[in-house]
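# Kindly return the folded structure for what I paste below:
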Amino acid sequence: MTRFELAYGKEMLAFELPASVKVQEIKAKASQPIPDIEQAIRQAVAHPLGTAPLAKVVKAGDQVVIVVSDVTRLWIRTDVLLPVLLDVLNEAGVPDKDISIVTATGDHRVQTLEEHTAICGTKVLARVPIYDHECKADDLVDLGKSSQGTPILVNRRVWEADKVILTGGIAYHLLAGFGGGRKSIAPGVCGYEMIQKNHALALKDAGPSGINPNIETGKMDGNPVAEDMLEIALRVGVDFILNVVVNEKKEFVYIAAGELEQAHLAGCRVTEEIFGIEIDEKAELAIVSSGGYPKDIQLYQAIKALDNSTYAVREGGVIILVSECSDGIGSRPFEEFFKHGEVENMNAQLHANFTMPGFVSLRTASICRKTPVILISSLPEDVVKRVKMIPAHSADEALQLAAQILGHQPDSVYLMPHGGNTFPIVN
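Predicted coordinates for the structure are as follows:
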């Protein structure tokens, strides 16, 4: 037998498969962390992609707004970027009193002082003011509609700034293809209706799964949600971006600086190089872990790993998802959306009232209909069945269930120890 382990909560879960089974691991390629981050940031903003150096983009007298991600994206380590960015702006003739920060909260709640401190750092907050975007504020600026009919209502402070600089992180995204770049504007600092209408484009020209076939992780061309986001960001106006790519240890491995599209695309290519893992063919079974604690404390967050694993499994295959879920489902709207029943009913409900948790529920249900998903977790069996998965209490039980569904021992298996980060790409 061949033995291997995957992270499960704060422990490791051991699996044993016959030596005759072809087992391969899908893991991120080695990446070199940036040794001197301040120097690298200064180098990037002095030699940006697609635009003049930042020191030439801004000038004395400009009112500058820096857009930052909210507390749900602390992995970006904005508190490391901001002190250097402020110093560069000061050196270019823009004093702290002419700079403000706006959090790209999208439709999330406003942040606490403690969260502002976690995002920006104490020293930055002592230098410049920070404002939370509120998607239902009554002073949003109306810029009409995008070519896809999305109403563009944008944060007034961002719109009225002389110069807008976006910070953020670039990673795979199951709705927008990739995060970062234009997402700091749309949905980051736009109105609630814009966010809902944009995300609902995922259902436009839907395929059998109820979702547009161009809505894929790693895909932006032809992706209606991604293209709409970019159009809106360009309409609002972005003067410079400073985005990062981080590895699984949260170390900076690339800094994307410059013009919105070019710099973002460069960061996407680096993300693909590290986390886009080429495979020769799909397997009968994928065993995927979110990476253990704290990444697997709730099922809602584990769906990203599940979604990525679908790209490694052939038609008629099975997925075993390893996620302890010590905090439960993690999203009540996600859990409740399953009460609408089958994929068709969920799809109809989502068309009537789009929500992101509802979309993730529909995506989950679509995956489970096409490929049985066995979940090893601490969730009660009835809860697991409610979200259309098959409960298992151990690795052995999960492997037995997989063999029963397949009708035989799997001939090929992919292991995905950090499933939320790695994206399988068939050669």
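
# C-alpha only now, for contacts and for neighbours.
Fine.

# Does residue 174 touch residue 220 like I think?
No: Residue 174 sits out of contact with residue 220 when judged by CA atoms under 8 Å, with a separation of 10.6 Å.

# mind checking the longest strand of this structure?
As assigned by DSSP state E, the longest strand anywhere in the chain is strand 313-322.

# Tell me which helix or strand comes right after it.
Using DSSP states H and E, the next helix or strand after strand 313-322 towards the C-terminus is helix 332-337.

# which helices and strands does the helix or strand just after that following helix pack with?
Using DSSP H and E, the helix or strand that follows helix 332-337 in sequence is helix 343-352. If you count contacts as 3 or more CA pairs under 8 Å, 6 or more residues apart in numbering; DSSP states H and E, helix 343-352 packs onto helix 356-370.

# any idea of the angle the helix it packs on forms with strand 313-322?
Helix 356-370 runs at 120 degrees relative to strand 313-322, counting by axes from the mean of the first three to the mean of the last three CA atoms, to 10 degrees.

# Sequence B follows; please return its structure for comparison with A:
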Amino acid sequence: MIELPSDIWYGDKPLLFEPPESWEVSVFRMAGDSAREVEKEEIFRVLREPIGQKALSKLAEERGEAVVVFDDMTRPTKLKGIAKAVIEELKRGGVSDENITFICANGAHGTYDRDDFAKKLGEEIVESYPVFNHNPLGNLDYLGETSAGTPVEINSEVMSYSLKIGLGCILPHPQFGYSGGAKIVLPGIAGMRSIAYNHGVIGGWSAAMAVRELHPTCQMAYGRVNEENVMRRDAEEAARMAKFDFIVNSLVNTRRENTHVFAGDIVEAQRKGVEEARKHYATQIGFEFDVVISNAYSKASEAAIATWPSLCLKQGGTLVVVCNSKTGQISHYIHGRWGMRRKGGFLYLPPPDTLKRAGKVIFVSKYQEKQPWLEVYDEVVRVKTLEEMVEEVGKEEKKVAVFPDATIQKPF
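Next up is the predicted model:
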């Protein structure tokens, strides 16, 4: 029996899958999948003994106020325990409840509601503190340009606080190499001009990839690069311009448990976290499979990330993407599609070329939607259950690979 995590933020009930006996199945798990959830004491330790920064309570004592910027629902991070510990340390430093505000770093992802904030931060925080979405189209302070020319426009509410704290996770990322650190600032709480320049002009990510290459440090960036990535360096410069003080980043397993926590300077703490992340998310892979079953869980609303295991297929094999995302695919104002005839996003991204290795794509989801996000094919076979998928693939002898959460596993 194979267990695939499923229904992120909506019960997290796993799918149980019994493959046909005739299939030769290999399950590829990431190295850190069995890592245990971090203890509460360890969270407090990293807040009190941070990397490259004063203790959070000491910063709180000096500033007397704080804004807490947290990652959005496209990221798997359960922040309730971490956010409560941060509040406790702020209060330990003398900051009152009235001087603490939370801002969601939704970047170009659209907005979220109270239910989302409660799932991410816990009911107690939503009841006790103001929680706002970031608006990338307004309410921005212009801080100047980075050395690469990015116009730095940052959420003005965040800029009004003397102590700025970020909460999020470090995961393999297709553009930055790894997330975490300064990415909470750019794109997290940046304006559209800033995001478009960083992602498009500097990184090169857009439909124009068909006629020109990405920046070399962005090519196959997923889990391969970090500090040498030009988009990250640009974001870190923007974070310094915004005087962003403190970051708390975690690593997660495929149960979305925080297994490691790194805190402190927004650059140095992320660097330390990536040292562990390189090992934690690493996944040994094989090649020339007839069928690859790739589960999208941690980033289910960005299921295209789960298509990278197609590189493990033999030419013309079958890629199965499993994605139970009740909210569907994310509305991305920069990279997303906004219609059938007018694609819309300023830096619209077509499907990855790696998909062309597959001769057939099967999309498994109990939440199907008429959305052409795998446009490399005229038609994607859509089924609602794994049992239907088996009938579509066939029960004859096959060499099959399974990736339990391809949205956070990395093949390097």
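
# nearest spatial neighbour of the residue nearest to the spatial centre of structure 2, skipping sequence neighbours?
The centroid of structure 2 falls nearest to residue 75 when counting by CA atoms, centre = their mean (4.3 Å). In this structure, residue 75 of structure 2 finds its nearest non-sequential neighbour in residue 299, 6.1 Å apart by CA to CA, 6 or more residues apart in numbering.

# what about the one you found, how many neighbours?
When neighbours are counted by other CA atoms under 10 Å, residue 299 of structure 2 registers 24.

# Would you confirm that it contacts residue 72?
No: the pair residue 299 of structure 2 / residue 72 is not scored as a contact, 10.9 Å apart, by CA under 8 Å.

# what's the burial count for residue 375 of structure 2?
So residue 375 of structure 2, with other CA under 10 Å, has 13 neighbours.

# how about the nearest residue to it once chain neighbours are set aside, what does it touch?
Closest residue to residue 375 of structure 2 apart from its sequence neighbours, by CA to CA, 6+ apart: residue 351 at 6.4 Å. Counting by CA atoms under 8 Å, 6 or more residues apart in numbering, residue 351 of structure 2 makes contact with 304, 373, 374, 375, 376.

# redo that, cut-off 10 Å
Residues near residue 351 of structure 2 by CA atoms under 10 Å, 6 or more residues apart in numbering: 207, 304, 305, 307, 372, 373, 374, 375, 376, 377.

# Ok, residue 232 of structure 1 next?
Per CA under 10 Å, 6+ apart, neighbours of residue 232 of structure 1: 143, 145-147, 150-154, 182-183, 185-187, 190, 194, 198.

# taking those one by one, which sit in helices?
Among the contacts of residue 232 of structure 1, the members found in helices (DSSP state H) are 194, 198.

# so of the contacts of residue 232 of structure 1, which ones are in strands?
143, 145, 151, 152, 153, 154.

# Give me the distance between the fourth one and residue 235 of structure 1.
Spatial separation of residue 152 of structure 1 from residue 235 of structure 1 under the definition CA to CA, to the nearest Å is 9 Å.

# Could you check which of these two is surrounded by more residues?
residue 152 (25 against 12).

# Mind telling me what that one corresponds to in structure 2?
Using TM-score structural alignment, the partner of residue 152 of structure 1 in structure 2 is residue 152.

# and if you look at residue 417 of structure 1?
Match for residue 417 of structure 1 (TM-score structural alignment): residue 404.

# picking up where we left off before, of the contacts of residue 351 of structure 2, which count as buried by neighbour count?
207, 304, 305, 307, 373, 374 (16 or more other CA atoms under 10 Å).

# roughly how far apart are residue 343 of structure 2 and residue 43 of structure 2?
44 Å.

# Please apply the same query to residue 179 of structure 2.
20 Å.

# Repeat that for residue 313 of structure 2.
41 Å.

# show me where the stretch 51-200 of structure 1 has helices.
Assigned by DSSP state H, counting those that start in this stretch, the stretch 51-200 of structure 1 shows helices spanning 54-57, 78-91, 113-120, 122-127, 156-160, 192-200.

# With distance to residue 357 of structure 1 as extra columns, can I get those helices in CSV?
Shown next, in CSV, are the helices of the stretch 51-200 of structure 1 (distance: least, CA to CA, whole Å):
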stretch, distance to residue 357 of structure 1
helix 54-57, 38
helix 78-91, 26
helix 113-120, 23
helix 122-127, 33
helix 156-160, 28
helix 192-200, 11
